[in-house]
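>>> only geometry, no sequence info:
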């Protein structure tokens, strides 16, 4: 039986187009023409033997085969990129200090550290998990080298936007949420002030004429998730790091989106800091809801 040898450039165009929701944008991202991307997708489907994409309105959607291929393509590309990073940066050494929000610590930090450590085993990583304001203080005082934070309107000297995520109303299991919806004033589970998402939640409810009260105020994300899970109220976060037992609520007052920033302490970072930043940006492309 003839074995298929997938072209990694083709898989990269396929994955990028799916993640961006547009193969025209994918062409720009990977530096190819739209006709070249179309030719790559045609080649991919010829290799697979069945369609991996289907028309859905004005766009394209994955077929069942395409969904299977997408998962494998991501893994192949991740392994390829990790191998390339390891070869290029085999001699990297030193210490990199990273700070990030709790939203990303549980699911993103292990994958980032795993990829980075395998590629650069001689680099030591020191991680700080804390809230937005503290992260900015740490980056400005050069106590950390790189930070991942929400855009609070006060950017650091050397930062870049990695994407935009919609804020969401989040509640417990369906039956518990139904009970909360009939509770007046509406109970909220929020971070202690100051907090961007606390302000967004209360402002949205005020504009909708919805009476509310703070039922639980905590200083850690785990405490918020526990309070929501216990049915004390609903909260506002993004889908980043959302526990599987909680759910995004519909038919609630509209919320804004929030930008995700990566800060660096220095204009010209060390090779190790630059390498970690590249891995962070790559992992964040897979965040749910990212635009």
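Sure thing, it's come through. This one's a predicted model, so the numbers in the text were calculated from it and none came from an experiment.

>>> make it CA atoms for all contacts and neighbour counts henceforth
OK.

>>> tell me the SS of residue 148?
Secondary structure of residue 148, reduced to three states by DSSP: H, G, I helix; E, B strand; the rest coil: strand.

>>> neighbours of it, how many?
25 (other Cα atoms under 10 Å).

>>> host element of residue 209?
Under the criterion of DSSP states H and E, residue 209 resides outside all helices and strands.

>>> pretty sure residue 219 contacts residue 194?
No. Taking contacts as Cα atoms under 8 Å, residue 219 lies outside contact range of residue 194: 10.6 Å.

>>> comparing those two, which residue is more hemmed in?
residue 219 (13 against 10).

>>> how about the more buried one, what does it touch?
Shown in contact with residue 219 (Cα atoms under 8 Å, 6 or more residues apart in numbering): 191, 192.

>>> could you point out which element follows the top helix by length along the chain?
Longest helix in the chain, counting residues (DSSP state H): helix 64-88. Remark: after helix 64-88, the chain's next helix or strand is strand 94-100, criterion DSSP H and E.

>>> putting a second one here so we can go through both:
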């Protein structure tokens, strides 16, 4: 009998091969790993051949698997094209992107506007996150790519895009005192863990400056709002600083620089590779990215 290949199983085969892991494919497609395993088993039954063999912790295509994969790409592409031509609803491919909140106002919209012109039928799911969480989510396959800050004093992964100094900021009023009535420096910071928070507290302790946490929050807009109301000082880069905030020079301890790095999966689909290139070009464009100091 002629095999009747399951379209969604073929789609899973493509995604799993492109991502280099069927566990990642399960996350990407919103399915359980057992469901993905059943799809692959069904494909092998339909093909009458073993399609994958064990390689380390993952699966690699056999010769028959490579042959079917070539046809699978064509079959799925034509299937989706036919469905769209008939007005059927086809779930668009999804790229999962992680970013620090610092880049939501300029880098993200500029890059996605360019990307949507090149790939109009691709859905981008954007997630704001902490640096440690973004790196973990790329490693685990929950994100395809991410921009993340990295400290200079620890192992760093991904591609270096820019080196950015950390700076002190406060309310934009020269007459506003930095310390409260007890002589303690009030701080407005992200809650733990945070590279900026760690650098601020370390530098103040080394300089023997008394400090207290005035406000902690996971929201960058919340940090800026607290500064505008005079609740304390904070540490960020110079990128994306809103009106009403001033940079503090020479009145508090110097801080180390951070690196901005791009983290991505080892096996990115072509659309995700396009987005990575566009993000990099946006970061390196001073007209859009606010003159980030590049490598």
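Cool, got the structure. Worth saying up front: this structure is predicted, and the values here are computed from it rather than measured.

>>> and the TM-score between them?
TM-score of the superposed chains, computed with TM-score structural alignment, normalised by the length of the first structure, equals 0.63; 195 aligned residues with a Cα RMSD of 1.8 Å.

>>> in the second structure, what residues pair with the longest helix of the first structure?
Helix 64-88 of the first structure corresponds to no residues in the second structure, going by TM-score structural alignment.

>>> would you double-check that residue 215 of the first structure falls in a strand?
Yes. Using three-state DSSP, the assignment for residue 215 of the first structure is a strand.

>>> can you tell me how far it is from residue 196 of the first structure?
Distance of residue 215 of the first structure to residue 196 of the first structure, computed by Cα to Cα, to the nearest Å: 18 Å.

>>> same thing with residue 97 of the first structure?
Plainly put, residue 97 of the first structure is 25 Å away from residue 196 of the first structure if you go by Cα to Cα.

>>> for residue 142 of the first structure, same thing?
According to Cα to Cα, residue 142 of the first structure and residue 196 of the first structure sit 24 Å apart.

>>> check residue 112 of the first structure too.
Taking Cα to Cα, one finds residue 112 of the first structure at 25 Å from residue 196 of the first structure.

>>> the more surrounded of these two?
Neighbours of residue 112 of the first structure and residue 196, each counted by other Cα under 10 Å, are more numerous for residue 112; the result is 19 against 16.

>>> and the gap between the more buried one and residue 82 of the first structure?
Taken as Cα to Cα, the span from residue 112 of the first structure to residue 82 of the first structure is 11 Å.

>>> by contact count, what packs against the one helix or strand residue 41 of the first structure maps to?
Taking DSSP H and E as the definition, residue 41 of the first structure sits inside helix 34-48. In terms of contacts (3 or more Cα pairs under 8 Å, 6 or more residues apart in numbering; DSSP states H and E), helix 34-48 of the first structure is packed against helix 8-20, helix 23-30.

>>> go ahead and confirm residue 271 of the second structure touches residue 119.
Yes. In this structure, residue 271 of the second structure is within contact of residue 119 by Cα under 8 Å, at 7.2 Å.

>>> if I look at residue 65 of the first structure, how far off is residue 16 of the first structure?
Note on residue 65 of the first structure: its distance to residue 16 of the first structure, by Cα to Cα, is 17 Å.

>>> with neighbour numbers in mind, choose between these two.
Taking other Cα under 10 Å, residue 65 of the first structure and residue 16 do not tie; residue 16 has more neighbours (20 against 14).

>>> I figured the more buried one was touching residue 28, is that so?
No. Residue 16 of the first structure is beyond contact range of residue 28, at 10.2 Å (criterion: Cα under 8 Å).

>>> so where in the first structure does the helix ranked longest in the second structure end up aligned?
Assignment by DSSP H gives helix 63-85 as the longest helix of the second structure. Across the first structure, nothing matches helix 63-85 of the second structure (TM-score structural alignment).

>>> counting contacts, what elements does that helix pack onto?
Other helices and strands packing on helix 63-85 of the second structure, by 3+ Cα pairs under 8 Å, 6+ apart, are helix 7-19.

>>> how about the helix or strand encompassing residue 276 of the first structure: buried residues?
Assessed by DSSP H and E, residue 276 of the first structure sits inside helix 271-284. Of the residues in helix 271-284 of the first structure, 272, 273, 274, 275, 276, 277, 279, 280, 284 count as buried by neighbour count, 16 or more other Cα atoms under 10 Å.
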